[in-house]
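> Return atomic coordinates for the entry below.
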Amino acid sequence: MSVLIIGDVGVLDGMFHIGDEAMFEVAVGELSERGLSPIGVSSNPPETAARYGIPALPRLGFAGLDRADAARRADHLLAVAAGSAELSPDDPAVEVFKALEAARLLVNAGGGNLATRWHSHVFERTTLARLARAQGVPVVVTGQTLGPDLDAPDDAAVARMLREAVLVGVREPDTAALVDSWGLSATLNVDDASFLGLGEAGEAGASAPRGGVVVSLSGWFAGRPADEVEQRVADLADAAALAVGPVSFHAHFGAVDPAAPARGDAALHERIRQRMSQPSAVVPTGTSRDAAALVRRADLLITGRYHPAVFAAPAGTPVLALSADRYTRIKLGGALGHWGQTGVLDLDELPDAPRRLETLVADTAAIRDEAAARLPRLRAASRQWWDRVAASARK
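Okay, here's the model as predicted:
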């Protein structure tokens, strides 16, 4: 039984986004283990097919469109589904329409968070869901953050998609509350990638012992002066080096080729490293599993990125998370809250970061114990969720 999975995946311009790929990898693995045959929808179908060993199809064609053109594109695709319009043979949506004819389920996987700031994702995912429903294919939404910025048209489109879905899974309380405000219900889970490569007892599955500090940052400062933020983060990294151990920088959004010039997160990391007084190292971006193992072996994670926190918290790695705005605060707080951690620091609070760092390091033993206590329940809930998702394809 084929299952169509859309995730924010596909390496473009040589750049790999660890978290989005991780959620897709987990969805493929979980559904394959339950006897289903995943087909991916990707920005780079040949790359995704080779990476995950599954068939992959192109997206519907919303990338790069402004809102008006995206709305016209959605209307055209829905008219095709209704039989009142046709696709040209070279239209990228042709393959998706064909796949939906045989699919037993559409899984709208994590990544491409549905917020107005990324309107192309809203159009892509809500339109694909409506095309699936037009062909009688059930829809599951999993691993999502919704909003918090959703204008009226996007709010209505996302709410409709959830209303017509057979299952909805979200990953933090704020999103669950938003779904509830629409008069709908959702299952609140940890992020879908939380257990990627994690052993049953919570170990990272690697022989190397714990040690050191991993820093993984995003260049989104929400309009704050970059020089000031970068210097304060450098000061924080210096303090962590002195209090905990050697510091390594790891780019969550980085080049596939480790020898490529620094771009994305890696370019930011280089600027911060130049401001530090303590030595530091760089770990190549690698794969999602590499990234997960890296932060689970650390004694401390400092991150402005979401998925390093998702990977680290289940293994009991203390996390100092740096939020830039309400959106990043919701995500980071949600990821850590599942595991009893509360170390989210707004970028405006960076002057207080060294003191917060001391408290976090002092609480290391309690953080590890709490993660170990929560792991069996949260892991079982995740398995039950994927059982329900797979069962939706068999109804």
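> Every contact and neighbour count from this point should use C-alpha atoms.
Will do.
> The residue nearest to S37 when sequence neighbours are not counted: neighbouring residues, count only.
With CA to CA, 6 or more residues apart in numbering as the criterion, S37 has its nearest non-adjacent residue at 4.5 Å, and that residue is S2. S2: 19 surrounding residues under other CA atoms under 10 Å.
> How much space separates S2 from P38?
6 Å (CA to CA, to the nearest Å).
> Same question for D265.
In terms of CA to CA, D265 sits 31 Å off from P38.
> does L322 sit in a helix, a strand or a coil?
Of the three states, L322 takes strand according to DSSP: H, G, I helix; E, B strand; the rest coil.
> show me the contacts for it.
302-304, 344-347 (CA atoms under 8 Å, 6 or more residues apart in numbering).
> please give me the structure for this one as well, since I'd like to look at both together:
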Amino acid sequence: MRVAILNDIGQANYHVGDEAMGHAAVAALQARGVTDLVVLTRDAAQTLTYFESVETVPALPFPWPPAQRERRLAQIDRVLAGETGVLPDSDPVFALIEALRGVDAVLIAGGGNMNSGFGWLLYERAAVARIARSAGKPVVISGQTLGPSLSAPDREVLRQTLESAVLVGLREAESLHLARTLCPGHKGIRSCPDDAVGWALDALSAPWAKHGSDAPSARTSVVPTIDQTVSEGPDAEPASADLVPSDPTRPRIVATFAPGAGAFEKSEAAEAFAVVLDALVHRTGGAVEFVPHLAQFGEHDHDEEFHRRIARRMHSESVQYEIEPAAVSLRRTLTADFVVSSRYHPVVFGLAGGATVLPIAVDEFAEVRMTGACATWGITGQVVPLAALITPRSVAWDLRDAAQKWTREAVEAHREVADDLLARRADVREVSAAWWDAVTVGLTGSAPSPSGVQEVPASGAGTEIARALRRDWTRPLAPVPESHRPAVAIIMRTKDRALLLERALDDVLAQSFADWRLVLVNDGGDPEPVEALVAAREREFAGRVSVIHNRRAFGMEAASNIGLHAADSEFVCVHDDDDRWHPLFLQRTVAYLERPSCDDGGVMVRTEIVYEQIDLSADPPVITETGRETFWKDLQSITLSDLVMINRGVPISLLYRREMHRLIGEYDETLPAVGDWEFHLRFAQASTIGFIDGRPLAFWQQRPDQAGHLGNSMHAQAERHRRYDLEVRERHFQEWTRQNGIGLPLYLAREFHGLQQRLDVLERQNAELTVLIREQQRELHHVADVMADNSFFGFIKRKLRRFFGVG
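Down below sits the predicted model:
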């Protein structure tokens, strides 16, 4: 049987995990007698250097922009339908079509690229699957992560790709759930371990030294610590070395980190990683080795560059390796005692080798994949989000305290973890082998029978600190009961704006802080679209949403009060259905108010105005951003003196303590407009409001040209805003005069009237001066023209005119 294999190999940036999955697929099929293999690659020469006994065919790259990749796939569909003239004869798709016609089956091997974040790779897989199916060749998909980010077009492309496969293997519960949601009738959708698990376990059987001394020598560098860079400077060049300058009997700590830090700044992530590594060195006396997972050979970029940044923040010495072939990098990680990583495959390799693994997830995508890698070994609740380390809440007061607690328990559990992983190794090997047996059957076009091999049972090993760190920063694994009192109640008001509401729901779900309850108040709108949007996200909400449908519209402030009564909490915020947050909004604001020294009643954040327009003629309607500007860019604090002039904040910008309502009351339901400003005025009278400067954490979406229910009230109802602005001022003015009399206002009114008269006089004088200046400018221009005519050049000009009879 001749089989074509697609996964992301031969890239300019050498990716150890992608190459490892390629090696795993080739080795697994060859071990089962499938030796006629064609590998799709971006660099044939590089691939043939590392892969033996395979043929290569150029892969089919797709453009990055979504519209372009959608158009490219549509063109390929037309070619497959017989319209060959759609693309030029030189297009590489024709060579790929011929290559796939010459095989018996296609294997789309493991990867985490079936989502919109890596949309061009999703479309490459979709194209290969469609070409294979058009030629009548069976398709098997192995070891994939699906989503979590998927646009509507990409979701449909993914669904069609899964439907075209005889067998689909998903490596996490989240991906399995999504696949079964997209293709509920598909009988070939199954869970499986990562493709490289079996390859890693097979490597353990090969004869090689504990510390990798028989591996090819790679250049390393000794990176200066934070103590050394005080005198040498933060950009000091690393010293070259050929061997690891450490005692080989010391515990080996392998560290691998991607430069991507999710919603965080790279500097924040680098500091957190450095603190964890220092804590682990302190607890173990071990030696840190940075093993890069992605970089260009010889360029010292990507992981290598980021590792240097981390190492310079450490107080412990470390050694940095250059990028190495997958087999060598695998061995270094397999032989580690501890593995600390923000990347997925080092977690896979570390667990296979029996190491104590400390996985740090920078975003939801990383967390989903790392959780799946741990679940292969029956381990749950051990992936720690980066957010939990940066703001650990109840576990610790700060990052260093949290790191010490986490690493202490990891070290204490080290022997137990190693023994437990060793005991489970045979079961994991059997699960991996059973999956590849099913893949081999699927490549023949037959549906494999369900495997009789049981999944690895849940492990009792692990640390409680990791679970505690996750508690506030990870989506709950089970639905949260309504009796749970969350830290934050999020009130969202909506009415017949499903397009905007969908975006707002996803915005809340994207928050790094997870201890909240969303109270969605549908103020007199159609309930069906609201219920449908919430139901589609039931798994993600995990019981953290309450929906209230008002039979008629009561108004924005009344809706806020209804939401306020529906959920108890320590903190409150209002998230309108058309606005957005930065993913760190709740994390930063909750941490600000939870500081022991903080006595502010609430906190606002730097906010950005985002201008947008909605094209309702498109199907579905399209929201397009048209511009941005900082909201009150000179704002440095929130004060009552500023608020009495004009509103300096919007609901999306504020998180506050619920207890403030006992002091100032609830939202004013008599105001159909400017209710948030009036609330801010009362708030600032009773308490101080903090301010978080820096990058914007809230986004006030404005659609100045949008009329109707999709517009902003401040634009669509501008006259109403002016009217109620005056009403609020008059109300507070009357309250003040009732308590203090009208003497001072009478005196100030006369002074302001006199000032206004003087300003009017100055304005008239300014207008008269402007007229005089313009007249003098005209006279000056006339004089300049006369002088020009009487000058030498003017004399020559007149003579030439006379000579040529002109003028």
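> Comparing D265 and P38 of the first structure, which shows the higher neighbour count?
Between D265 of the first structure and P38, P38 has the larger neighbour count (other CA under 10 Å), namely 26 against 22.
> wait, isn't the more buried one in contact with L31?
Yes. Using CA atoms under 8 Å, P38 of the first structure is in contact with L31, at 7.1 Å.
> In the second structure, which residue range corresponds to the longest helix belonging to the first structure?
Longest helix in the first structure by number of residues (criterion: DSSP state H): helix 364-392. Using TM-score structural alignment, helix 364-392 of the first structure corresponds to residues 414-442 of the second structure.
> That stretch vs the first structure, mean deviation?
Compared with the first structure after fitting, stretch 414-442 of the second structure deviates on average by 1.8 Å (mean CA distance after the TM-score superposition for the first structure).
> Pull out the buried positions in that stretch.
414, 416-418, 420-422, 424-425, 427-429, 431-442 (16 or more other CA atoms under 10 Å).
> same deal with stretch 103-114 of the first structure?
Neighbour-count burial for stretch 103-114 of the first structure flags 103-114 (criterion: 16+ other CA under 10 Å).
> All the helices of the stretch 201-350 of the second structure, in order from the start?
Ranges of helices within the stretch 201-350 of the second structure are 229-232, 266-284, 303-311, 326-334, 344-353, based on DSSP state H, counting those that start in this stretch.
> Which part of the first structure matches the third one?
So that's helix 303-311 of the second structure. The aligned range for helix 303-311 of the second structure is 265-273, by TM-score structural alignment.
> Would you mind getting the average deviation of the matching stretch from the second structure?
Looks like 0.6 Å for stretch 265-273 of the first structure (mean CA distance after the TM-score superposition for the first structure).
> in that stretch, what counts as buried?
Buried-residue list, stretch 265-273 of the first structure, by 16+ other CA under 10 Å: 265-266, 268-269, 272-273.
> And stretch 134-149 of the first structure, by the same measure?
137-148.
> ditto for stretch 114-128 of the second structure
114-117, 119-128.
> which residue sits closest to N113 of the first structure, ignoring its sequence neighbours?
Looking at N113 of the first structure with CA to CA, 6+ apart, the closest residue is T145, at 5.5 Å.
> The one you found matches what in the second structure?
Aligned partner of T145 of the first structure by TM-score structural alignment: T145.
> Next, the mean deviation of the helix or strand hosting its match compared to the first structure.
Secondary structure assignment for T145 of the second structure, by DSSP states H and E: strand 139-146. Its aligned residues in the first structure lie a mean 0.4 Å from strand 139-146 of the second structure after superposition (mean CA distance after the TM-score superposition for the first structure).
> Would you mind pulling up the elements that that strand packs against?
On a contact count with 3 or more CA pairs under 8 Å, 6 or more residues apart in numbering; DSSP states H and E, strand 139-146 of the second structure meets strand 105-108, strand 111-114, helix 119-134, strand 167-170, helix 173-182, helix 414-442.
> Can you say which of those is nearest to Q776 of the second structure?
helix 119-134 (65.8 Å; CA to CA).
> what angle sits between the closest one and strand 139-146?
For helix 119-134 of the second structure against strand 139-146, the angle by axes from the mean of the first three to the mean of the last three CA atoms, to 10 degrees is 160 degrees.
> mean shift between helix 119-134 of the second structure and the first structure?
Helix 119-134 of the second structure sits 0.9 Å off on average (mean CA distance after the TM-score superposition for the first structure).
> where's that helix relative to the chain centroid, distance-wise?
25 Å (CA atoms, centre = their mean, to the nearest Å).
> Give me the residues contacting it.
With CA under 8 Å, 6+ apart as the test, helix 119-134 of the second structure has contacts from 6, 60-66, 69-70, 73, 76-77, 80, 97, 100-101, 105-106, 108, 113-116, 138-139, 154, 157-158, 160-161, 164-165.
> just to revisit the earlier point, could you tell me the angle between the strand holding T145 of the second structure and helix 414-442?
Going by the same axes, to 10 degrees, strand 139-146 of the second structure makes 150 degrees with helix 414-442.
> moving C-terminal of strand 139-146 of the second structure, what's the next helix or strand?
helix 152-163.
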